[in-house]
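Novice: with the sequence up front, the predicted model follows.
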Amino acid sequence: MSRIEVVAPNLKFRLSGVTSTIVQLVPVQARTIGIATIGPGLPDSLPRMRWWQLPALLSRPASGRKRVWHARRNTEMVAGLLLRRVFGAPLRLLFTSAAQRYHQPLTRWLMRRMDAVIATSARSGSYLDVPHEVVMHGIDLDVFHPPRGGDDAFAASGLPGRFAVGCFGRIRQQKGTDLFVDAMIELLPRFPDWTAVIAGRVTAENFGFAQALKARIAKAGLADRIVFLGEVPDIKLWFRRLSLYVAPSRNEGFGLTPLEAMASATPVVASDAGAYAEMVVAGETGAVAPAGDGRALIEAIRPYLADPSLAEKQGQAARDHVERRFRLQQEADSLIAIYRRLGAEGR
């Protein structure tokens, strides 16, 4: 613990986008700075501190700087404040906000007690009433990469058609899964070379929603061309098998799937929810449609199904774009600079 200068808590049992961010980011940051995670649901491969080591936070690390407690949820802000105010831990408190809405009074109260606040996009920053910096998420370009072999080809899936259009994430109304299904029901009869794949978990509360979608697909006679994959063991493979990815969310925090698709050389049609419009370069790496507008989504998807060469061309541009703007190392470096500044201010 004497070399740990940053703690990244994950105080949630259930897997979420925040958890995914921590899992991807911390190993990269650990190459440069002493950082440890704490909390449930994290792989043992991450640098971790245990609950019994919490008393170590009551003293400074060997550097003499204050440690940074990097919270990403309300519970983690509360925990940081308790450690500092009740137990006297010499901590600097940092919060990352990804929300695309005005925060509740409790969250605003907590943020005003942080030493620094980060927004994950310009849009999320526009909802904050505290000083903040924008640090957008990045993507691991070694993990998400263009097709390299036969198994990466859509033909290896055994599904019908020559090209695939996909929509990944939890199956629910917020994610716009129904908008994607409606678009496919209208478009696929006109484009017989294409098959749609939907991957993601169906929770108990969304079981009826998913069943209704499947009933609509069956009624349209497209059950063999709009395929639910469920939760797949390696979603990265499926990004490489796609010729087009669709992110139709009605609302979103940040949303990494467009970056994961583009890193895989797959162009993206996205709604303007979350930070999607700040990721996708319309007309170059994909297209952007107003969130919740089913007709606009259909018209944004149509050109790619009509001309697969357009999808291929923009897919390569998408990979180039992510390499320039959204490397995971860039995000790690930006955060480390903030950590070091905060720690030094606390000397």
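Specialist: Yep, that arrived.
Novice: when you work out contacts or count neighbours from here on, use the C-alpha atoms and nothing else.
Specialist: OK.
Novice: now residue 128. Nearest residue, chain neighbours left out?
Specialist: Excluding the flanking residues, the one nearest residue 128 by Cα to Cα, 6 or more residues apart in numbering is residue 102, at 7.1 Å.
Novice: pull the number of nearby residues for that neighbour.
Specialist: For residue 102, the neighbour count with other Cα atoms under 10 Å is 14.
Novice: one more: residue 13?
Specialist: A count of nearby residues for residue 13, using other Cα under 10 Å, gives 11.
Novice: same check, this time on residue 339
Specialist: 24.
Novice: that one touches residue 4, doesn't it?
Specialist: No: Residue 339 lies out of contact with residue 4 (Cα atoms under 8 Å); the separation is 11.8 Å.
Novice: residue 191 touches residue 306, doesn't it?
Specialist: Yes: in terms of Cα under 8 Å, residue 191 counts as a neighbour of residue 306; the distance is 7.0 Å.
Novice: contacting residues for the spatially closest residue to residue 10 that is not a sequence neighbour?
Specialist: Nearest residue to residue 10, sequence neighbours excluded (Cα to Cα, 6+ apart): residue 39, at 4.9 Å. Residues near residue 39 by Cα atoms under 8 Å, 6 or more residues apart in numbering: 9, 10, 11, 12.
Novice: a markdown table for the residues you listed, including distance to residue 203 and neighbour count?
Specialist: Putting the contacts of residue 39 into a markdown table (distance: Cα to Cα, whole Å; neighbours: other Cα atoms under 10 Å) gives the following:
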| residue | distance to residue 203 | neighbour count |
| --- | --- | --- |
| 9 | 25 | 25 |
| 10 | 22 | 23 |
| 11 | 21 | 18 |
| 12 | 17 | 16 |
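Novice: closest to residue 30 out of the residues you listed?
Specialist: Proximity to residue 30 was ranked across these by Cα to Cα; first place goes to residue 9, at 14.7 Å.
Novice: next one for the comparison:
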Amino acid sequence: MRVCFVVSTFPRFTGDPEVPWLLETVRRLRAKGIDVEIFASSYEGMEPHLLEGIPVHRFRYFFRRWEYLTHNEGATNKVQRSSLYKLLALPYILLGALSMVRFCRGRKFDVFQAHWPFPHALFAWIGARRHGARLSLRFYGAELVLAEKLPFVRSFIRAFMKRADTVDAISTYTASRARQIYQRKVAVIPYGSHLEISVEAGAPRERSSKRREILFVGRLVERKGVEYLVRAMPLVRASGVEAHLTVAGNGHWEKEIREAIEEKGVGDLVTMAGRVSDEEKASLYKKCDVYVHPAIVDPRGDTEMLGVVLIEAMAYAKPLIASDVGGIPDVVKDGETGLLVPEKDPEKLAEAIVRVLTDPTLAEKLGKAGCEFLQDYFSWDRIADSLIAEFRGEDRPADAEGCDDDPGR
């Protein structure tokens, strides 16, 4: 079977921090005999290339120096922030469609899958029509947020949801938002972690001090809610718990986070580590005592649609604390694989952090249960098998039956 992934963003090189889980998805499918090629946008003039033997066709849509609508941050977020990005969207759509027509010559695919269906469903539909192939849509959520603000985006998505042979989403929450646009079956097929996890990853570490380590990893954007975690740190200190927070990542919201650190006087309790390599990130996961993800629903209505960093922390058998928003409850089962707290609530965050850090039995229980849940629901074999069954129009394997509903069922 030959499948074409139609995407906005795809890693430019091995180790690229952009959507590494998408590259891992392709690796896993190819290992199971599925021949996958990528149709993606260019970035600053980047030409078609091979990545680990995977053909990546890059379509050009503007002058080299201005080709940055995608990568480094979601295109839908950029479009909502700046008129310049809105201007880039039109040539992106027109030239993407024309490039797909040319791309289809001399190639044959059985399935075209549009990731982030606005506007990529159009490109995938053109390919599917020309090849008599199946059309599949895969929702990550950003395009659904945009659809709530722009009626023409909503109409676009509805039209292609009607035409698609299959539709899936990465979380229960994302699937429910897609069904609000057009009522049809939307399978829930998550992604997993691309990190190589060693067998020692979840082993207890030796402590050289009483200080406990709190970790956050992710792009520093408003919807991550990191400033609320910073504001919880004085409350953690006031409880008598000696704890330190490491924030790993970068982004345009860093200024606001640093202002919160200064406002609360917790510069000695918080380290801003910046963007870290996979090796450094693995070390941070291994050393931390609790992973905290204080996501919020931002003023644009955007939030965490799943949370790959939560999945990564699970692999290290770390207890999780996260906000009860978006797709996070697919990962964090309150009281089972972690603790859920209300968004934008430093007091509740602090209470949960203190509870986990002062109760080793609870921390171990949550970490172990999370690791077991990861090995079941977020295993790459299960994810790849579910996608392959979808591509073939088959019922998914028995171990994926929960994909259409609550994964914690």
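Specialist: Perfect, thanks for sending it. Here the structure is a predicted model, which is why all the values come from computation and not from measurement.
Novice: TM-score of the superposed pair?
Specialist: The TM-score (TM-score structural alignment, normalised by the length of the first structure) is 0.81; 324 aligned residues with a Cα RMSD of 3.2 Å.
Novice: look at the aligned partner of residue 336 of the first structure in the second structure and give its secondary structure.
Specialist: Under the alignment (TM-score structural alignment), residue 336 of the first structure maps onto residue 388 of the second structure. The three-state label given to residue 388 of the second structure by DSSP: H, G, I helix; E, B strand; the rest coil is helix.
Novice: what does residue 12 of the second structure give?
Specialist: With three-state DSSP as the basis, residue 12 of the second structure sits in coil.
Novice: list the contacts of it.
Specialist: Neighbours of residue 12 of the second structure in contact, by Cα under 8 Å, 6+ apart: residue 51.
Novice: over to the one 5 residues further on?
Specialist: Each residue near residue 17 of the second structure by Cα under 8 Å, 6+ apart is listed here: residue 11.
Novice: ok but it is inside a strand, no?
Specialist: No: assessed with three-state DSSP, residue 17 of the second structure is coil; it does not lie in a strand.
Novice: could you identify the residue of the first structure that aligns with residue 172 of the second structure?
Specialist: Alignment note: residue 172 of the second structure maps to residue 122 in the first structure; criterion TM-score structural alignment.
Novice: residue 280 of the second structure: which element?
Specialist: Using DSSP states H and E, residue 280 of the second structure sits within helix 278-287.
Novice: and whichever helix or strand comes after that helix, which stretch of the first structure?
Specialist: Per DSSP H and E, the first helix or strand lying C-terminal to helix 278-287 of the second structure is strand 290-293. The aligned range for strand 290-293 of the second structure in the first structure is 244-247, by TM-score structural alignment.
Novice: again, but for stretch 84-94 of the second structure
Specialist: No residues of the first structure are matched to stretch 84-94 of the second structure when aligned by TM-score structural alignment.
Novice: buried residues in that stretch?
Specialist: Using 16 or more other Cα atoms under 10 Å as the burial criterion, the residues of stretch 84-94 of the second structure that qualify are 85, 86, 88, 89, 92, 93.
Novice: got it, and stretch 248-255 of the second structure?
Specialist: 248, 249, 250, 253, 254.
Novice: quick check: end-to-end length of stretch 245-259 of the first structure?
Specialist: By Cα to Cα, to the nearest Å, the extent of stretch 245-259 of the first structure from end to end equals 10 Å.
Novice: part of a helix, is residue 147 of the first structure?
Specialist: No: applying three-state DSSP, one finds residue 147 of the first structure to be coil, outside a helix.
Novice: what about it, neighbour count?
Specialist: Residues near residue 147 of the first structure, counting by other Cα under 10 Å, number 17.
Novice: name the nearest residue to it, ignoring sequence neighbours.
Specialist: With Cα to Cα, 6+ apart, the residue lying closest to residue 147 of the first structure is residue 240, at 5.4 Å.
Novice: now do the one you found against residue 329 of the first structure, distance only.
Specialist: Per Cα to Cα, residue 240 of the first structure is found 22 Å from residue 329 of the first structure.
Novice: same drill for those two, tell me which one is more crowded.
Specialist: Of the pair residue 240 of the first structure and residue 329, residue 240 is the one with more neighbours under other Cα under 10 Å, namely 25 against 17.
Novice: okay but the more buried one is in contact with residue 143, surely?
Specialist: No: applying Cα under 8 Å as the test, residue 240 of the first structure and residue 143 come out as separate, 11.2 Å apart.
Novice: list the contacts of stretch 46-55 of the first structure.
Specialist: Contacts of stretch 46-55 of the first structure with the rest of the structure, by Cα under 8 Å, 6+ apart, involve 1, 23, 26, 27, 30, 35, 36, 37, 38.
Novice: hmm, back to that, contacts only, for the residue nearest to residue 147 of the first structure.
Specialist: The neighbours of residue 240 of the first structure, taking Cα under 8 Å, 6+ apart as the test, are 145, 146, 147, 152, 153, 261, 264, 265, 266.
Novice: and the two most separated of those residues?
Specialist: Top of the distance list for the contacts of residue 240 of the first structure (Cα to Cα): 153 and 261, 14.6 Å.
Novice: between those two, which is the more surrounded one?
Specialist: Higher neighbour count among residue 153 of the first structure and residue 261: residue 261, with 30 against 19, using other Cα under 10 Å.
Novice: residue in the second structure paired with the more buried one?
Specialist: Using TM-score structural alignment, residue 261 of the first structure pairs with residue 313 in the second structure.
Novice: report the secondary structure state of its match.
Specialist: Following three-state DSSP, residue 313 of the second structure is assigned to helix.
Novice: the spatially closest residue to it that is not a sequence neighbour: neighbouring residues, count only.
Specialist: Sequence neighbours aside, residue 285 is the residue nearest to residue 313 of the second structure in space, at 6.1 Å (criterion: Cα to Cα, 6+ apart). Look at residue 285 of the second structure: counted by other Cα under 10 Å, it has 26 neighbours.
Novice: translate residue 123 of the second structure into the numbering of the first structure.
Specialist: Aligned against the first structure by TM-score structural alignment, residue 123 of the second structure finds its counterpart in residue 79.
Novice: that match sits in which helix or strand?
Specialist: helix 74-81.
Novice: buried residues in that helix?
Specialist: Across helix 74-81 of the first structure, burial judged by 16+ other Cα under 10 Å covers 74, 75, 76, 77, 79, 80, 81.
Novice: same thing with stretch 185-200 of the first structure?
Specialist: 185, 187, 188, 193, 194, 195, 196, 197, 198, 199, 200.
Novice: what two of those residues have the greatest distance between them?
Specialist: Spatially, the most separated pair among these is 193 and 200, at 23.6 Å (Cα to Cα).
Novice: what's the counterpart of residue 323 of the second structure in the first structure?
Specialist: So, by TM-score structural alignment, residue 323 of the second structure is matched to residue 271.
Novice: just confirm that match contacts residue 289, I think it does.
Specialist: Yes: with contact defined as Cα under 8 Å, residue 271 of the first structure reaches residue 289; the gap is 4.7 Å.
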